[in-house]
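Visitor: Build me a model:
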Amino acid sequence: MSQQASTTVRTRIAPSPTGFLHLGTARTALYSWAYARHHGGQFVLRIEDTDLARSTQDSVEQILASMKWLGLEYDEGPIYQMQRLERYQAVVDQLIAEGKAYRCYCTPEQLESMKAAQDARGEKRRYDGTWRPEAGKELPAVPEGVQPVVRFKNPVDGDVTWNDLVKGPITINNREIDDLIIVRPDGVPTYNFAVVVDDWDMSITHVFRGDEHINNTPWQINIFHALGAKLPVFGHLPIILGDDGQKLSKRRGAVSVTAYEDDGYLPEAMLNYLSRLGWSHGDDELFSSEQMVSWFDGTHLSKSPSQWDPAKLEWVNGQYIKQIDEARLASLVSAQLAKRGIQAEAAQLQPMCALFKDRCATTVALADWLSMYFAAVTPSAEELTAHVTDTIKPALTALADKFAGIEWHKAAIQAAIKEVIGAHALKMPQLAIPVRVLVCGRAQTPSLDAVLELFSKEKVIERLRGA
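Guide: Next comes the predicted model:
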């Protein structure tokens, strides 16, 4: 991995495998990917797995599956931090040798006592520099049996300033931050240190991430400077709010990306919707990933939080359901039906999807409709009572008899229905609705002849005679 300043735009997404890939991280991945693609650059996937207590292989696999489903192809990776421990140690050794980091032997009890004393004095909690080496300072004796942490020797004066791609200029005084722990007692680096070494080694030029990381950025910038490394451009994205107005997160209301796949959403619809949560291109609502890449130059990013709107996502998905290739749509619906124990070939489903897709916002909704062609239907008692009356049953029997003698296509079905309506002096809804209830299990469907044509004649007759 090169540590030279890169002239190529390089972005990354670096999820922690402590749970599923949630929607906020997916949006960050999308923006990072689109920005790299817009500039002809490269997109890197890094797995930040140094939280040994909470990281799991299942989470890694879910993250990879989510990225694949969304179609966010990465040029490098996945790169795992736990496979880079030797590299982190080498950089730590360098910083210690240069007097830019030091070992701290404070015990957890001492640190708690330090915080309590600061609280009592009404001071901001911060490390008091007990083990920070300074000219002419005598350090305490190294205690036995205490495994040290390594702290970064943060500058005590001056400001940290950067021009954020989203927020604009941000300045934080160094006195607001203290000497960060960069290596734990077990030798595993902390987030703020590992991420700097990774971004340096991987020549990352632009970092998109959630604005909860703003407070980490001054430490990271100071570590970049200590290493003599070129700073990436930072873009801190506003949070996504859930229905309750609180931050959408792994711990509060967020749903995994793959759950939306299970629920019948299309990846291109999800990308379209996610892209608009914090970025816009004029008044455009619906656009392809290719269009987004051509437009996404890092401008027009919102500084304000966005509200997750399930109804809007459903609307967007419904628009894509109407537009996608029907062979692909039928294949997706076939998979949804298979989860219900219904085996149906995509070729058989294609004309059904074409008929019902305008009524459906998800492939699950389509499967709900199409299951009537393959599994028994159970009309509600209320609809049977309301529509399948003793008055109408003779006409239903006559229609079943009529159907038995015709060729099974839409025109003949329509002619048979009209003939029975005329013979029994009925209006179309008086016969059509009971037929729908018995055959389809519901009172409302698309055009009745088109719906019936896709059933086998035998099944329609059987359900009508069951009245």
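
Visitor: alpha carbons only for contacts and neighbour counts from here, please
Guide: OK.

Visitor: What is the host helix or strand of Arg209 packed up against?
Guide: Applying DSSP states H and E as the criterion places Arg209 in strand 206-210. Here strand 206-210 touches strand 10-13, helix 23-38, strand 233-237, going by 3 or more CA pairs under 8 Å, 6 or more residues apart in numbering; DSSP states H and E.

Visitor: now the angle from that strand to helix 23-38?
Guide: Between strand 206-210 and helix 23-38, the angle comes out at 160 degrees (axes from the mean of the first three to the mean of the last three CA atoms, to 10 degrees).

Visitor: and after strand 206-210, which helix or strand comes next?
Guide: helix 217-227.

Visitor: how far is that following helix from where the chain is centred?
Guide: 30 Å (CA atoms, centre = their mean, to the nearest Å).

Visitor: That one: which residues count as buried?
Guide: Residues of helix 217-227 classed as buried: 217-224, 226-227 (neighbour count, 16 or more other CA atoms under 10 Å).

Visitor: ditto for stretch 445-465
Guide: Buried residues in stretch 445-465 (16+ other CA under 10 Å): 445, 448-455, 457, 460-461, 463-465.

Visitor: just the helices in the stretch 51-200 of the chain please.
Guide: For the stretch 51-200 of the chain, applying DSSP state H, counting those that start in this stretch gives helices covering 57-70, 85-97, 108-120, 191-201.

Visitor: Of all those, which one is nearest Ala34?
Guide: Proximity to Ala34 (CA to CA) singles out helix 57-70 among the helices of the stretch 51-200 of the chain, at 12.5 Å.

Visitor: For the comparison step, fold the sequence that follows:
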Amino acid sequence: LNNAFRQLAMIRALGWPEPVYAHIPLIHGADGAKLSKRHGALGVDAYRDEMGMLPEAVNNYLLRLGWGHGDDEIIGRDQAVEWFDLAGVGRSPSRFDFKKLENLNGHYMREADDARLSALIAPGVARDAGREFDRSDRELLLRSIPFLKVRAKDINDLTDGAGFMFRTRPLDMDEKAGSLLDGPGKTLLAEARDALAATDDWSAPALEAAVRTVAERGGIGLGKVAQPLRAALTGRTTSPGIFDVLALLGREESLGRMDDQLG
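Guide: Here you go, the predicted model:
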């Protein structure tokens, strides 16, 4: 505000038309202190390059920090241009809530074009896999995006979630996944492997039906069979739906990963 008076004096001296000034409220950090270079503020490129936020999510969130339109939270750029007026600008400082930004980014991730997301994460997935991607790798990655993006909060999350498809066999198991392949889990994996190998139709519904027969024969829930199966296929305890994973990996790769763990 101090600069406004100096600027007005210069504008009047030059005979220029005077602008209308409006004050946008400050943004405070989670602790309530004013954001600054020395206190929590980041360059906008850090949200994209380091945190994996989509530009449209950051735009939407920053807009809502200082301005509102009723109860609307999801506001695209075109809608913001149409709706914006100074009456909607808040009077009090806003508090930056990274969790809200993360949730908003998750919404935009789910709405984003699959080809765009695939192109954004391909360099990172290839780097983590330790190889250059060929056409078949890029096609597999693109096919996987609809299943991966529903769980991803940001680009980093999506990159990490896609990694299991391109890992070198035999897969390294994380500790929890490895524990699922001991004793009874390994027995269930062997039974599931035999049922899947006998399946001609390698589609998610047919694969689910095959694994369900194993669960029903053992008098257990489907999840009990899916857990060691997921561990063998991904090396983790979390992934997209396990039958989607099987369909994405294909028959040869899926059976090969199971055989690696069965010895």
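
Visitor: Same list (the helices and strands packed on strand 206-210 of the first structure) but as TSV, adding mean neighbour count.
Guide: Output for these, formatted as TSV (neighbours: other CA atoms under 10 Å):
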stretch	mean neighbour count
strand 10-13	27
helix 23-38	24
strand 233-237	22
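
Visitor: between those, which one is nearest to Ala194 of the first structure?
Guide: Short answer: strand 10-13, nearest of those by CA to CA, at 14.1 Å.

Visitor: In the second structure, what stretch matches that closest one?
Guide: Counting by TM-score structural alignment, strand 10-13 of the first structure pairs with no residue of the second structure.

Visitor: How far away from the center of its chain is that strand?
Guide: For strand 10-13 of the first structure, the distance to the chain centre is 17 Å (CA atoms, centre = their mean).

Visitor: can I assume Leu248 of the first structure is in contact with Pro238?
Guide: No - with contact defined as CA atoms under 8 Å, Leu248 of the first structure does not reach Pro238; the gap is 11.3 Å.

Visitor: what residue of the first structure matches up with Ala231 of the second structure?
Guide: Using TM-score structural alignment, Ala231 of the second structure pairs with Val437 in the first structure.

Visitor: what does the strand or helix carrying Leu104 of the second structure contact?
Guide: Secondary structure assigned from DSSP H and E places Leu104 of the second structure in helix 98-111. Helix 98-111 of the second structure is contacted from outside by 53-54, 56-58, 61, 74, 149-150, 152-154, using CA atoms under 8 Å, 6 or more residues apart in numbering.

Visitor: Stretch 157-166 of the second structure now?
Guide: 52, 121-122, 124-125, 128-129, 137, 141, 144, 148-149, 152, 234-235, 239, 249.

Visitor: Now it: buried residues?
Guide: Residues of stretch 157-166 of the second structure classed as buried: 157-159, 161-166 (neighbour count, 16+ other CA under 10 Å).

Visitor: same check, this time on stretch 18-38 of the second structure
Guide: Along stretch 18-38 of the second structure, these residues count as buried under the neighbour rule (16+ other CA under 10 Å): 27-29, 34-35.

Visitor: Off-centre distance for it?
Guide: Worked out by CA atoms, centre = their mean, stretch 18-38 of the second structure lies 30 Å from the chain centre.

Visitor: Distance across it, terminal residue to terminal residue?
Guide: The first and final residues of stretch 18-38 of the second structure sit 34 Å from each other (CA to CA, to the nearest Å).

Visitor: middle-most residue in the second structure, spatially?
Guide: The structure's the second structure has its C-alpha centroid closest to Ala152; by CA atoms, centre = their mean the separation is 2.3 Å.

Visitor: what residues are up against the aligned residue in the first structure for that residue?
Guide: Following TM-score structural alignment, the counterpart assigned to Ala152 of the second structure within the first structure is Cys360. Listed by CA under 8 Å, 6+ apart, the contact set of Cys360 of the first structure reads 318, 321, 366.

Visitor: Next one: Cys360 of the first structure from Asp449 of the first structure, what distance?
Guide: To Asp449 of the first structure, Cys360 of the first structure is 20 Å away according to CA to CA.

Visitor: for the helices and strands packed on strand 206-210 of the first structure, which one sits closest to Val377 of the first structure?
Guide: Within those, the stretch nearest Val377 of the first structure is helix 23-38; the backing value is 36.6 Å (CA to CA).

Visitor: Turn the buried residues of stretch 157-166 of the second structure into JSON lines, including distance to Glu208 of the second structure.
Guide: Shown next, in JSON lines, are those (distance: CA to CA, whole Å):
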{"residue": "Asp157", "distance to Glu208 of the second structure": "27"}
{"residue": "Leu158", "distance to Glu208 of the second structure": "25"}
{"residue": "Thr159", "distance to Glu208 of the second structure": "26"}
{"residue": "Gly161", "distance to Glu208 of the second structure": "22"}
{"residue": "Ala162", "distance to Glu208 of the second structure": "21"}
{"residue": "Gly163", "distance to Glu208 of the second structure": "23"}
{"residue": "Phe164", "distance to Glu208 of the second structure": "20"}
{"residue": "Met165", "distance to Glu208 of the second structure": "19"}
{"residue": "Phe166", "distance to Glu208 of the second structure": "23"}
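
Visitor: what's around Gly52 of the second structure, how many residues?
Guide: Applying other CA atoms under 10 Å, we find 21 other residues in the vicinity of Gly52 of the second structure.

Visitor: Identify the residue of the first structure aligned to it.
Guide: Aligned by TM-score structural alignment, Gly52 of the second structure pairs with Gly264 of the first structure.

Visitor: ok, now which ones touch its match?
Guide: Here Gly264 of the first structure is in contact with 336, 362-365 (criterion: CA under 8 Å, 6+ apart).

Visitor: Likewise for Ile221 of the first structure?
Guide: Neighbouring residues of Ile221 of the first structure by CA under 8 Å, 6+ apart: 160, 231.

Visitor: Which of the contacts of Gly264 of the first structure fall within helices?
Guide: Among the contacts of Gly264 of the first structure, the residues falling in helices (DSSP state H) are 336, 363-365.

Visitor: Between those, which sits nearest Phe296 of the first structure?
Guide: Nearest to Phe296 of the first structure among those, counting by CA to CA, is Thr363 at 29.4 Å.

Visitor: how about that closest one, what does it touch?
Guide: Counting by CA under 8 Å, 6+ apart, Thr363 of the first structure makes contact with 263-265, 321, 329, 332-333, 336.

Visitor: Are any of those residues buried, and if so which?
Guide: Neighbour-count burial (16+ other CA under 10 Å) applied to the contacts of Thr363 of the first structure gives 264-265, 321, 329, 332-333, 336.
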